[in-house]
Structures are given as C-alpha cells and as structure tokens.
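Asks: let me see the structure of the following:
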Amino acid sequence: MIVSGANALVTGANRGLGAALVTELLARGAGTVYAATRDPRGLRHEDPRVVPLRLDVTDSVAIHEAAQRAGDVDLVINNAGVSGAGSLLHADPERARAEMETNFWGPVAVTRAFAPVLARRGGGALVTVLSALSWAALPFAGSYAATKAAAWSFTNGARAELRSQGTQVVGVHLGFMDTDMVADLDVAKIGAPEVARAILDGVVAGDEEVLVDDPSRALKAALAGSPAGLEITAG
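Replies: Have a look, this model is predicted:
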C-alpha cells in the first residue's frame, strides 16, 4: 500500500504509539489523518491534515458515527489498548473483562465498522497492534496477554475473510515499548517512533505480520517448542 496521499485513522491517537503513528503518517505524506480518541477536545495539532475524532472503541454508537465521519479512509490502525488488570487467577475479574472489551472487542468492532469503508476505497489496509505477549506467559499480566492472544486470533481470521476485498490485514507484535503503559517496569524498551516506522514500513511492503523487535521474533520462533519456552520474566 502507498501511504503518501492515503487517508488514515488511528485509534488511541492522543499519546504513546498512537501519537507517534500520527506523526509518522504525516511525515510520509498521508492525506487526512483521523486522530481518534475517547475525548478529542484536548487533542491539538498544528498540521491541518489531522482531524480529531471521537471514538471510544467500547462504544458501538461512537464507532458507527466515526465510520460515517471517516468514510474516506484507506488505512485503519487499531492501536487503542489498556493494561493493568493483572493475573487472571488472582486479580479482579471485572477489570479483566474491561481489558478484554478494549483490547479484543474494540478491534473487532472497529474492523467490522470500517471493513466496508475500506472495500469501497479499493481494499486499503487494516493494522492491529498486538504484542509479543500474544504468545507469552507473563504471570502479572495474564489478563493483558489473553486479550492480545484473542486479538491475534481474530486478526488471522479477519485476514482470511477480507482478502477477497483486497484488504491487507497486518498484525503487529512487539515487546516492551517506552510509553506510560509500562513506565514502572525496569526493562529494556523500544521507542514509540521506532515502532511507528516499523509498522508503516510493513504496510508499504505489503506484509501481513510485523515483528518489531528481537523479543517478538524470539517468541514467535519459540511457538514451535515447549510451552516452557514461552514463559518470560520482567523486572
């Protein structure tokens, strides 16, 4: 897919990787960039190509309205996500359900709403930001890992379903990224701008999967081995 001149939508665009993706899209000559977030009132950007858009990925009405408003998109990036529910064995199950609503059902709902838009535009591309934890066991983040594993499975299914309409479906995996979400973890982290560049490089190259860093590549390779090889520690 050619990013220059394309119209794009990024969920969770107010900070972290979302904000970095908006910046990288502009640098690559994108047309309109819909910066979607729950509350766009605080989102300000000097570039007139950026259009703040209200989109709560857990709100079906907001998603429908966003699809109506951004009916000219060629690229949709499912980036919005939350973490912090903790262990599925010991943490509050209601927090885990809320995490699943955002990290799994959110991309499902956005994909369902925007797939027809992309079809009308000739296919385009749809990206979902997953995680190396889609494949790994990290005890204190069991809930988050489960949401990303479910989203990975959905991404693979959506790729098969949307291939006939010419939509490139991309799953993105990475380890720890230097954002607010993991600010308290004392681990090696990759910068959000670097991740944004890798994602869009993959879109341009026609890739179906982007493994951003060494941790994601190592865990993908470990899937063929013992389950013990998927256990990781942090901190």
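
Asks: only C-alpha atoms for contact and neighbour calcs from this point on.
Replies: OK.

Asks: longest helix anywhere in the protein?
Replies: Using DSSP state H, we find that the single longest helix of the chain is helix 142-162.

Asks: gap between that helix and the chain center?
Replies: For helix 142-162, the separation from the chain centroid amounts to 11 Å (computed by C-alpha atoms, centre = their mean, to the nearest Å).

Asks: just the buried residues of that helix, please?
Replies: Neighbour-count burial for helix 142-162 flags 142-152, 154-155, 158-159, 162 (criterion: 16 or more other C-alpha atoms under 10 Å).

Asks: quick one, strands of the chain?
Replies: 8-11, 33-37, 50-54, 75-78, 125-129, 168-173, 209-211 (DSSP state E).

Asks: from S143, how far off is the nearest residue to A20 once chain neighbours are set aside?
Replies: Once flanking residues are discounted, A20 sits nearest to P193: 5.3 Å by C-alpha to C-alpha, 6 or more residues apart in numbering. As judged by C-alpha to C-alpha, to the nearest Å, P193 and S143 stand 26 Å apart.

Asks: please give the structure of this sequence too, so both can be compared:
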Amino acid sequence: MKLEGSVALVTGANRGIGLAFVRALRAHGAAKVYAGVRHPEFFEESGAEPLLLDVTEQDQIVAAAAARGDVTIVINNAGIQAGPGLLDGSFDGARREMEVNFYGTWALSRAFAPILAANGGGALVNMLSASSWRPNMRYPSYAASKAAEWSLTNALRLGLRDQGTLVVGVHAGPVDTDATLGLDVPKVKPSDVAEMTMRALERNEPEVLVDEVTRSVRAALSGPVDRLAPAR
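Replies: Here you go, the predicted structure:
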C-alpha cells in the first residue's frame, strides 16, 4: 500500500515502539498521524495529533472512531507487561495484560474496521512478539496474551480480507524500551521495528519478523515442541 498521503492512528504512541511508529509514518509521507495516548496534554511530538485513547475504555474507542473517520492505517501498539511469575503472584496483572493486549486490540479493530473499509481497505497492524510463539517462564501471562493476540490477528486477516484490508502481524524479540530495562540481552531499536513495518506495508506483506530471535522461533514452529526454547 502507499504510505504517502495516508492517515494513521497509533495506539500507545507516547514512547518506545509507538513513538517510533509515529515518526516512521511521518518520514514515509503520512499526511496525518493520530497519536493515541492516555494523557494528550503531555504529548509534544511535532507533526502528530494527540488523541485521548485508552484501549480499555470503550467510550474512548467509540469517540475516537466517530471523530476520526479519515483513518486508513491503524497500528495496535498499546501493550503492557504486568503479570505474575509462573508459580506465584496475583493474577491481577495477568488480567490487565489480557484487557490491554488482547481485548484492547480486538475492540479497537472492531471499531475501525468499517472506517478502513469505507476508505478503500487500508491496513491494520498489530504489534506482537516472539513470545506469541514460545513459552516464557518469567512472564507467562504476557506470552499468553500475545499468543491470543496473534490468533486474533490471523482471524482479523481472514475476516477483513473481503473488504481489502491488509492485516500485518509484527513480531520481535526484546526491544530497547522501558519494558526491557532489566534484561541483559541483545535488543533491537524501536526505530528498526517501525522501519521494517513501514517496508512491509509498502510491499503488502502480512508478517514482519524483526530479528534473528524471532525468525528462529518462527521456524521452530514446524518442528518438535521442545525446539521452542523458553525465554527466561
């Protein structure tokens, strides 16, 4: 699809990968970028229009869809990592992860699917993870929420195909953001995630495998289950 002249909405746009998406869209010629954030008064990125949008608040989703009928690209980037360990801790964080990562993505996709259809199909991008496919003993509920979001992405790809919407799943291993500050592992830059996603959109590709970690995990899906080395 053509990025130049497009109108995009990015959720979780205040920092990290979301902010990188905003900047990449502008660099590729997007005519307008709506930055979905929980506190628009603190968003100061030039060239983007802040939009009050917490993906767990249905009234805010409805209001955003009603007021932004020109959107041609939706990037579901908002996500959290807040769950317990495998064998201890409260399930409250795990439930919150599902509310944001899975239900939030689903709710926003539902709301904007008719808008994308009315504007020629456009694209729906879901920010996923290598954890969509491999177990994570440190953050098991986060991995479960991303696995659910991957399944949803595949369903949306089939469900929106007839209206001409390109549905893209973006998978990455550790990305250098606030969420991975405590991890002493190689990390990719948010800008690299964003740029690879822009290229996929331009080429109408349905899946982005950002790094070697993700490509290896993806390839292992076709083999024995014990080839999926767990993240620790």
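
Asks: got a TM-score for the two of them?
Replies: The TM-score (TM-score structural alignment, normalised by the length of the second structure) is 0.98; 232 aligned residues with a C-alpha RMSD of 1.0 Å.

Asks: all the helices of the first structure, residue numbers only.
Replies: Listed in chain order, the helices of the first structure (DSSP H) span 16-27, 60-69, 93-100, 106-120, 142-162, 192-205, 214-222.

Asks: make TSV out of those helices and add distance to Y34 of the first structure.
Replies: Listed next are the helices of the first structure as TSV, based on distance: least, C-alpha to C-alpha, whole Å:
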stretch	distance to Y34 of the first structure
helix 16-27	8
helix 60-69	9
helix 93-100	24
helix 106-120	13
helix 142-162	22
helix 192-205	16
helix 214-222	28
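
Asks: and the residue nearest to A20 of the first structure, what pairs with it in the second structure?
Replies: Using TM-score structural alignment, the partner of P193 of the first structure in the second structure is S191.

Asks: kindly provide the distance from its match to V210 of the second structure.
Replies: In this view, S191 of the second structure and V210 of the second structure are 11 Å apart by C-alpha to C-alpha.

Asks: L3 of the second structure now?
Replies: 20 Å.

Asks: P114 of the second structure now?
Replies: In terms of C-alpha to C-alpha, P114 of the second structure sits 29 Å off from V210 of the second structure.

Asks: more neighbours, these two?
Replies: V210 (22 against 15; other C-alpha atoms under 10 Å).

Asks: the more buried one maps to what in the first structure?
Replies: Per TM-score structural alignment, the equivalent position to V210 of the second structure in the first structure is V212.

Asks: cool, and T56 of the second structure?
Replies: Looks like T56 of the second structure aligns to T58 there (TM-score structural alignment).

Asks: same check, this time on T153 of the second structure
Replies: Aligning on TM-score structural alignment places T153 of the second structure opposite T155 in the first structure.

Asks: for the residue nearest to its match when sequence neighbours are not counted, give me its contacts.
Replies: Of all residues not flanking T155 of the first structure in the chain, G171 sits nearest, at 6.5 Å (C-alpha to C-alpha, 6+ apart). Taking C-alpha atoms under 8 Å, 6 or more residues apart in numbering as the criterion, G171 of the first structure is in contact with 127-130, 152, 155-156, 208-210.

Asks: go again with 10 Å.
Replies: The contact partners of G171 of the first structure, taken as C-alpha atoms under 10 Å, 6 or more residues apart in numbering, are 78, 126-131, 151-156, 159, 199, 202, 207-211.

Asks: over to A146 of the first structure?
Replies: A146 of the first structure makes contact with 88, 96, 99-100, 103-104, 133-137, 152, according to C-alpha under 10 Å, 6+ apart.

Asks: again, but for H173 of the first structure
Replies: By C-alpha under 10 Å, 6+ apart, H173 of the first structure lies in contact with 128-135, 148, 152, 195, 199, 209-213, 215-217, 219-220.

Asks: V127 of the first structure: neighbouring residues, count only.
Replies: For V127 of the first structure, the neighbour count with other C-alpha under 10 Å is 26.

Asks: what's near enough to touch it?
Replies: V127 of the first structure makes contact with 10, 75-79, 107, 111, 155, 168-172, 199-200, 202-203, 208-210, according to C-alpha under 10 Å, 6+ apart.
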